[in-house]
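> My questions are about this predicted structure, shown below with the sequence.
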Amino acid sequence: MAGAAQSTAADGMPWPKCKTDMDWDKKPLGRGYFGEVWRCTRPGKAPSPLIWAVKKIPKSLVQQHSLTEQMQREITIMRSLRHQNIVELHFSFEDDSHIFLGMEFAEGGGMFDLLSKVGKFTLDLAAQHFYEVCDALHYLHNRDPKIIHRDIKPENILLDKGMHAKLADFGWSNVMENVSYRATFCGTPDYLAPEMILGEGHNESLDMWEMGVLLYEMVVGRSPFGGTSQNDTCKNILCLGIGSDHCKGVFFAAADTAFETLCFSQF
């Protein structure tokens, strides 16, 4: 669902513009290669202070890996997005050493953590999350110009307090402006599409391939193409080497949807 960006937060006060405009938890929510995510709140004694998930990214890493342009693109894209199944970027600022992205706080945690805990989802829950992320992609792919995410996986899907899926982490996303295909090699090995491995260029069909892998992982409890090495995984992807024994007990319609999505078609 699209909507205009608000100039002030829900409490009527301005968005934070520096670190001291927020109270920080004692420990980060999580750490990744390019930084940390912290739970932050509005200072004061309000009974229900606003909560944000703040991504803290060292500038030294951005510069070391020549990611300045990519970082700016992520911020620009996320600022433009308003959809119920996409994590919202509320504010961003920087100081001498870090870039800070203040995002909507997902009270339900992450899909990856939930999958790790329960092993696999019920068919109803998998169908719900599949539909919700597809709805987010429909919004992205029908913008003008369209946006492709390029890194859909459980680690990049968060859950709100009602356990509804929200697509996050637009670090590898890009805008399809005046081009039909992109050529950047990006993504996670288990989720790579054949055209990415072959270097043939890709478009929004890449996201749909990743949705097929995601659906499979949600209902089966493991990646369809995982090998003992990245080379083995890529070989499995190129020959659609999905072990049917992985699917025991999986409802045929769910398996068929995953298999049909995992195709070479360019849309």
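Sure, I can see it.
> CA atoms for contacts and neighbours, from now on please.
Fine.
> May I ask you to name the longest helix in this structure?
Determined from DSSP state H, the single longest helix within the chain is helix 123-141.
> Would you mark the buried spots in it?
Of the residues in helix 123-141, those buried by neighbour count under the rule 16 or more other Cα atoms under 10 Å are 123, 126, 129-130, 132-137, 139-141.
> Turn the residues you listed into a markdown table, columns for distance to Arg73.
Output for the buried residues of helix 123-141, formatted as a markdown table (distance: Cα to Cα, whole Å):
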| residue | distance to Arg73 |
| --- | --- |
| Leu123 | 36 |
| Ala126 | 31 |
| His129 | 27 |
| Phe130 | 26 |
| Glu132 | 24 |
| Val133 | 21 |
| Cys134 | 22 |
| Asp135 | 22 |
| Ala136 | 19 |
| Leu137 | 18 |
| Tyr139 | 18 |
| Leu140 | 15 |
| His141 | 17 |
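> Of these, which is the nearest to Cys239?
Using Cα to Cα, Phe130 is the member of these that lies nearest Cys239, at 24.5 Å.
> Quick check: Val250 touching Gly221?
No: with contact defined as Cα atoms under 8 Å, Val250 and Gly221 do not form a contacting pair (10.4 Å).
> So for those two, which residue has more residues nearby?
The neighbour count for Val250 versus Gly221, taken as other Cα atoms under 10 Å, is higher for Gly221 (18 against 15).
> quick one: which helix or strand includes Lys57?
For residue 57 the amino acid is Ile, not Lys. With the criterion set as DSSP states H and E, the secondary-structure element containing Ile57 is strand 51-58.
> Near the nearest residue to Gly201 once chain neighbours are set aside, how many other residues are there?
The shortest distance from Gly201 to any non-neighbouring residue, by Cα to Cα, 6 or more residues apart in numbering, is to Ala183 (4.5 Å). Other residues within reach of Ala183, judged by other Cα under 10 Å, total 12.
> let's bring in a second model and compare:
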Amino acid sequence: MSLPTVNDYSFLEKIGTGSYAIVYKAVKKTTPREVIAIKCVDKSTLSKSAIDNLVTEINLLKILKHEHIVEMKDFFWDEGNIYIAMEYCDGGDLSNFIKKKHKLPENVCRKFLQQLALALKYLRENSVCHMDLKPQNLLLMKRPKLTLKVGDFGFAQYLAPSEQKFTIRGSPLYMAPEILLRHKYDCRVDLWSVGVIMYECLFGKAPYSSNSFQELAEKIKDMRPIELPKSSYISPACKNLLLSLLKHNPSERITFEDFFAHEFLDLKHAPIQENFHHAVALVQKAVQSDAQKNTKEAIHLYSEALRYFIPLLINEVDLQRKEALRSRVNEYIKRAEQLKNVCLNYDRSEERGVMQKEDERAPSLQRMNTLDRSTSFSFTELFALSKSTTGMSGALEIGEAAEQYLAEGNYALALEKFQSSLGVLVPLLGKEPPGRRRDLLHKQVQLWMKAAESTKELLVTKDIDPQAANETHEQCVLQ
């Protein structure tokens, strides 16, 4: 088969085929010789709806400029064809990536979903609904780092948050139930598609994999529950987001606002330029608090800054900038840990003084089966009051063990124990009637929730691989 011929481009090979277009790899003849992808559309095969879709796609791509959206470089036409010149994505598409890997680790899935969410956030800000999100339309760039980009806006349209449509658009396997069942729908259809993509990334297949359209339609119509493979394990946050996206009823589906704010994605700390400036501002405040001897505030600010810096460090591809940033991050980690130790030693001294005074006033407390003498009086009282409720005293003991691991610098075990303790105490707090025990329990839960968050912030810094600069670009992104 001969390749098309146009004045400004040399066609190299066919790299894809769609319903009414063929995509070629090409190179621009002018200097510099840029490699691009050209979608070639045969005019004679276009129906009126296909022409409308093509015009919409071109008009949208003229204005949509985002790091995670495939960029249109040019468009032109001749007697037989319409050509759309796009940036060339050298990593293929997400569908082939999943097939090659069979299924993706949760951290890789998070990375791709975070990038997809950033693109969707930009689309929603411009009132655009993609309408055909699927792995085949999510393209990958290998260089300078593995990056996901949303492509193929042939079915996209402007859709305000409250606006509804009836027209069937998209690919059946990734199509929201309300479209498939010919109900009214709105922009939330994109969120269902994201859920199907997420499921396929995690488990290597779609939740409603079927042998025919009729079989798929029946599963959707019957609202069959989404089942996770029995042999698989995903974190609670990952599972929560997945099942929140795959709600058949759009009114029960997670909203875009909650999707962008979900803890699994953590868009708040995404490696973008805006967050670099935010991290720098936090560090400046931390240094100021440190100089003013406001130790606890300085610890909090250093730790919060590190939550922004770590993703930026992992994502950095320039080796010189990466090493400079790594050096700064290590300094902040070291200082945060020094302040943490100072703070812990001070708190322990203060608590011992409080315990001594309390024991002088209430000697009978010495006979209680209490925890270590370094714990506060309020904790001792709470522990004594916890004996009447199943599981509470055990959870308090686990929480105290977490504090000890934290003081020893064993952040991984400390976080595990904090989470285990809070997993019992938080539901108990929700059922606790008003009174002294509830006040004490609320205070302890708040204290440990803050400690768990600080532990998580310090723990993530331990995951930085000092040899990352020598790894491949793909490994850098996927660590």
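Ah, there it is. In this text, all values refer to a predicted model and were calculated from it rather than measured experimentally.
> What value does the TM-score take for this pair?
In this superposition the chains share a TM-score of 0.85, using TM-score structural alignment, normalised by the length of structure 1; 244 aligned residues with a Cα RMSD of 2.0 Å.
> Name the surrounding residues that touch the longest helix of structure 1.
For helix 123-141 of structure 1, the surrounding residues in contact (Cα atoms under 8 Å, 6 or more residues apart in numbering) are 83-86, 146-148, 164-167, 204, 207, 211, 215, 218-219, 251, 254.
> Please flag which of those residues sit within strands.
Where those overlap with strands, as defined by DSSP state E, the overlap consists of Lys146, Ile147, Ile148, Ala165, Lys166, Leu167.
> so where do the strands sit in structure 1?
23-24, 30-32, 35-41, 51-58, 89-94, 98-104, 109-110, 146-148, 157-159, 165-167, 174-176.
> who wins for proximity to Gln64 of structure 1 among those?
Gln64 of structure 1 lies closest, by Cα to Cα, to one member of the strands of structure 1: strand 51-58, at 10.0 Å.
> What residues in structure 2 pair up with the closest one?
Counting by TM-score structural alignment, strand 51-58 of structure 1 falls onto residues 35-42 of structure 2.
> Buried residues in that stretch, which are they?
For stretch 35-42 of structure 2, a neighbour-count test (16+ other Cα under 10 Å) marks Val35, Ile36, Ala37, Ile38, Lys39, Cys40, Val41 as buried.
> picking up where we left off before, between the strands of structure 1, which one is nearest to Ile237 of structure 1?
When the strands of structure 1 are ranked by proximity to Ile237 of structure 1, the top entry is strand 146-148, at 20.7 Å, counting by Cα to Cα.
> Check the offset of the closest one from the chain's centre.
Centroid displacement of strand 146-148 of structure 1 relative to its chain, using Cα atoms, centre = their mean, to the nearest Å, is 14 Å.
> Equivalent analysis for stretch 108-127 of structure 1, please.
Here stretch 108-127 of structure 1 is found 15 Å from its chain centre; the criterion is Cα atoms, centre = their mean.
> Next: stretch 65-72 of structure 1.
With Cα atoms, centre = their mean as the basis, the distance from the averaged C-alpha position of stretch 65-72 of structure 1 to the chain average is 18 Å.
> repeat for stretch 159-173 of structure 2
Counting by Cα atoms, centre = their mean, stretch 159-173 of structure 2 is centred 25 Å from the centre of its parent chain.
> Please tell me which residues of structure 1 the biggest helix by length in structure 2 aligns onto.
Once structure 2 is assigned using DSSP H, the helix that runs over the most residues is helix 319-361. Using TM-score structural alignment, helix 319-361 of structure 2 lines up with nothing in structure 1.
> So which elements touch that helix?
Under the contact criterion of 3 or more Cα pairs under 8 Å, 6 or more residues apart in numbering; DSSP states H and E, the helices and strands touching helix 319-361 of structure 2 comprise helix 295-315, helix 377-385.
> how about Ala176 of structure 2, what's its match in structure 1?
Residue correspondence to structure 1 (TM-score structural alignment): Ala176 of structure 2 is matched to Ala193.
> ok now do its match, which residues does it touch?
Applying Cα under 8 Å, 6+ apart as the definition, the contact partners of Ala193 of structure 1 turn out to be Leu206, Trp209, Glu210, Ile237.
> Just give me which of those residues are shared by structure 2.
For the contacts of Ala193 of structure 1, the contacts that persist in structure 2 are Leu206, Trp209, Glu210, with contact defined as both residues aligned by TM-score structural alignment, their matches' Cα atoms under 8 Å.
> picking up where we left off before, give me the buried subset of the contacts of helix 123-141 of structure 1.
When burial is judged by neighbour count using 16+ other Cα under 10 Å, the buried members of the contacts of helix 123-141 of structure 1 are 83-86, 146-148, 164-167, 204, 207, 211, 215, 218-219, 254.
> would you list the contacts of Ala193 of structure 1 in TSV and tack on neighbour count and distance to Asn231 of structure 1?
Formatted as TSV, the entries for the contacts of Ala193 of structure 1 read as follows, by neighbours: other Cα atoms under 10 Å; distance: Cα to Cα, whole Å:
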residue	neighbour count	distance to Asn231 of structure 1
Leu206	26	20
Trp209	25	19
Glu210	25	18
Ile237	23	10
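> which one of those sits closest to Glu200 of structure 1?
Closest approach between those and Glu200 of structure 1, by Cα to Cα: Leu206, at 11.5 Å.
> which residue lines up with that closest one in structure 2?
The criterion is TM-score structural alignment: under it, Leu206 of structure 1 has Val189 as its aligned partner in structure 2.
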